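In: Task: produce atomic coordinates for the following.
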Amino acid sequence: MPSQTTSSIFVEKKKLSKPPLELHYLGDRVLRQPAKRITKVDDEVRQLARQMLQTMYSEDGIGLAAPQVGVHKQLIVIDIHLDEPKTPPLVLINPSITRQSSKTCVIQEGCLSIPGVFLDVTRPEEVEVSYKDEMGRPQKLVANDLLARVILHEMDHLNGVMFVDRVDNALALNQELSKNGFSVQAVKPVA
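Out: Reported below is the predicted structural model:
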């Protein structure tokens, strides 16, 4: 974990009856547009990160990318420690994968933008990511297991890719999407 020296992005880990931002769902074109790099890390970016965290906690999520709330900026918030109120969340601005392991693993994923759908996805077990923190300072992080998966999942959102685009089992994919009211036509498989 990187050292988070500020509490500028700390928000209470609780559900709000009215989250500040609105989630977009599979089928919405806004989720397929690539996000733009953030040129200046300022109070506006920090406020967006705060609102994204409040929205994520309200929806019981562990990761949220700005495009999921209709904002085309390269900003991700992650918190895999929902039950630890003192553990700060991770804020990644303009994240970039610098290395990923060749060893992969298959784990079931879900997404706040595709509620109710959980399917197996193969991803690298470990990644190294460089990014800017909420103060604009360059950071590097080596993540594995769940954290690596969440980073890769959220970074996909920055490129207009959704986890269902990476599902190999077409039958399970069709069944899960149909069962939850989503169109299979909204899936755009990645090569």
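In: C-alpha only now, for contacts and for neighbours.
Out: Fine.
In: Could you report the separation of the residue nearest in space to the middle of the chain from Pro115?
Out: In the chain, the residue lying closest to the centroid (C-alpha atoms, centre = their mean) is Glu154, at 2.8 Å. Going from Glu154 to Pro115 by C-alpha to C-alpha, to the nearest Å gives 15 Å.
In: which ones are touching the residue nearest to Gly110 when sequence neighbours are not counted?
Out: Nearest non-adjacent residue to Gly110, counting by C-alpha to C-alpha, 6 or more residues apart in numbering: Phe118, 4.6 Å away. Shown in contact with Phe118 (C-alpha atoms under 8 Å, 6 or more residues apart in numbering): 108-111, 176.
In: now swap in Thr98 and tell me
Out: 127-130 are the contacts of Thr98 under C-alpha under 8 Å, 6+ apart.
In: Most neighbours of all these, which one?
Out: Greatest neighbour count in these, by other C-alpha atoms under 10 Å, goes to Val127: 22 neighbours.
In: Find the helix or strand that it is a member of.
Out: The secondary structure element spanning Val127 is strand 126-132 (assigned by DSSP states H and E).
In: Give me the contacts around that strand.
Out: 92-101, 103, 138-145, 148.
In: Which ones among these lie within helices?
Out: 145, 148 (DSSP state H).
In: Just the buried ones out of the contacts of strand 126-132, please.
Out: Neighbour counting over the contacts of strand 126-132 (16 or more other C-alpha atoms under 10 Å) leaves 92-97, 100, 140, 142-144, 148 as the buried ones.
In: Redo the residues you listed as a markdown table? Include distance to Tyr57.
Out: Formatted as a markdown table, the buried ones among the contacts of strand 126-132 follow (distance: C-alpha to C-alpha, whole Å):
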| residue | distance to Tyr57 |
| --- | --- |
| Leu92 | 17 |
| Ile93 | 19 |
| Asn94 | 22 |
| Pro95 | 21 |
| Ser96 | 25 |
| Ile97 | 25 |
| Gln100 | 28 |
| Lys140 | 25 |
| Val142 | 24 |
| Ala143 | 22 |
| Asn144 | 22 |
| Ala148 | 20 |
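In: Second chain to compare with the first, below:
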Amino acid sequence: MAVLPILRWPDPRLSQACAPAEPGPALEALASDMLATMYHAEGRGLAAPQVGRMVRLFVMDTLWKEAPAAPQVFVNPQILWMAEARVEGPEGCLSIPGARPLVARAPEIRLRWTSLFGAEQEAHLTGIEAICAQHEIDHLDGIVTLDRLSPAARDEALREMET
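Out: As a prediction, the model looks like this:
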């Protein structure tokens, strides 16, 4: 496993939609490297475009800081349903270090994805898992946290961003 460099905003790749990922050894190696990178950067999730790979893949482990590591890998994820309600909370991003703007997200979603070995998966995610998955899927669609903010909140987040 290798720790990969993480792209920082405003790298143009962070604003591009990703192509479907193809399961296989190369994707397995990328997922392994992404997990190593996420843990090294002390993140809870990481999407492939954040390391310059433009495929629909993200990894997450939302509770590893409070509990034993439980890494998850999502290939070609798709949100099937999301709650109408929204909760607003501070949201960090490894590509926008230092900024933690308030972002409104659905507190629960139904997610479908493929495993690294091609098996279709589906789960109901709630709380931090649902919020993290939405954040990472945004990356796969070329959306960064800043795109979800008002102009004033965006300016504030950019001031908070570590240079």
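In: hmm, back to that, neighbour-wise, which of the contacts of Phe118 of the first structure leads?
Out: Cys111 (22 neighbours).
In: Quick check: the aligned residue for it in the second structure?
Out: Per TM-score structural alignment, the equivalent position to Cys111 of the first structure in the second structure is Cys93.
In: Isn't its match up against Ala99?
Out: Yes. Contact between Cys93 of the second structure and Ala99 holds when scored by C-alpha atoms under 8 Å: they sit 7.5 Å apart.
In: okay, which residue of the second structure is out on the far edge from center?
Out: The second structure, farthest from centre, C-alpha atoms, centre = their mean: Ala152 at 23.8 Å.
In: Looking at the first structure, name the residue matched to Leu4 of the second structure.
Out: Under the alignment (TM-score structural alignment), Leu4 of the second structure pairs with Leu21 of the first structure.
In: Helix, strand or coil: sort out that match for me.
Out: coil (DSSP: H, G, I helix; E, B strand; the rest coil).
In: how much space is there between it and Lys179 of the first structure?
Out: Separation of Leu21 of the first structure from Lys179 of the first structure (C-alpha to C-alpha) stands at 26 Å.
In: go on, Asp42 of the first structure?
Out: From Asp42 of the first structure across to Lys179 of the first structure, the span is 42 Å (C-alpha to C-alpha).
In: Same check on Val30 of the first structure?
Out: According to C-alpha to C-alpha, Val30 of the first structure and Lys179 of the first structure sit 23 Å apart.
In: what does Met155 of the first structure give?
Out: 27 Å.
In: Show the contacting residues for Ser115 of the second structure.
Out: Here Ser115 of the second structure is in contact with 73-75, 121 (C-alpha under 8 Å, 6+ apart).
In: Can you tell me what it aligns to in the first structure?
Out: Using TM-score structural alignment, Ser115 of the second structure sits opposite Asp133 in the first structure.
In: likewise Leu57 of the second structure?
Out: Looks like Leu57 of the second structure aligns to Leu75 there (TM-score structural alignment).
In: In space, what's closest to its match - neighbours in sequence excluded?
Out: Per C-alpha to C-alpha, 6+ apart, closest to Leu75 of the first structure is Ile93, 4.7 Å.
In: Map that neighbour onto the second structure.
Out: By TM-score structural alignment, Ile93 of the first structure lines up with Val75.
In: likewise Met52 of the first structure?
Out: By TM-score structural alignment, Met52 of the first structure lines up with Met34.
In: from what I can see its match touches Gly43, true?
Out: No. At 10.8 Å, Met34 of the second structure does not count as touching Gly43 under the criterion of C-alpha under 8 Å.
In: hey, where'd the helices end up in the first structure?
Out: 43-58, 145-158, 170-179.
In: hey, where'd the strands end up in the first structure?
Out: 63-65, 75-78, 90-100, 104-109, 119-124, 126-132, 138-144 (DSSP state E).
In: between these, which one is nearest to Ala35 of the first structure?
Out: strand 75-78 (8.5 Å; C-alpha to C-alpha).
In: Which residues does the closest one contact?
Out: 38, 49, 52-53, 62-66, 89-95, 150-151, 154-155, 158.
In: Stretch 32-52 of the second structure too?
Out: 1-8, 13-14, 18, 54-64, 71, 93-95, 132-133, 136-137, 139-140.
In: From these, list just the buried residues.
Out: Among the contacts of stretch 32-52 of the second structure, those classed as buried by 16+ other C-alpha under 10 Å are 3-4, 6-8, 13-14, 18, 54-62, 71, 93-95, 132-133, 136-137, 139-140.
In: what's the burial count for the closest residue to Gly118 of the second structure other than its chain neighbours?
Out: Nearest non-adjacent residue to Gly118 of the second structure, counting by C-alpha to C-alpha, 6+ apart: Pro23, 6.1 Å away. Close neighbours of Pro23 of the second structure, defined as other C-alpha under 10 Å, add up to 16.
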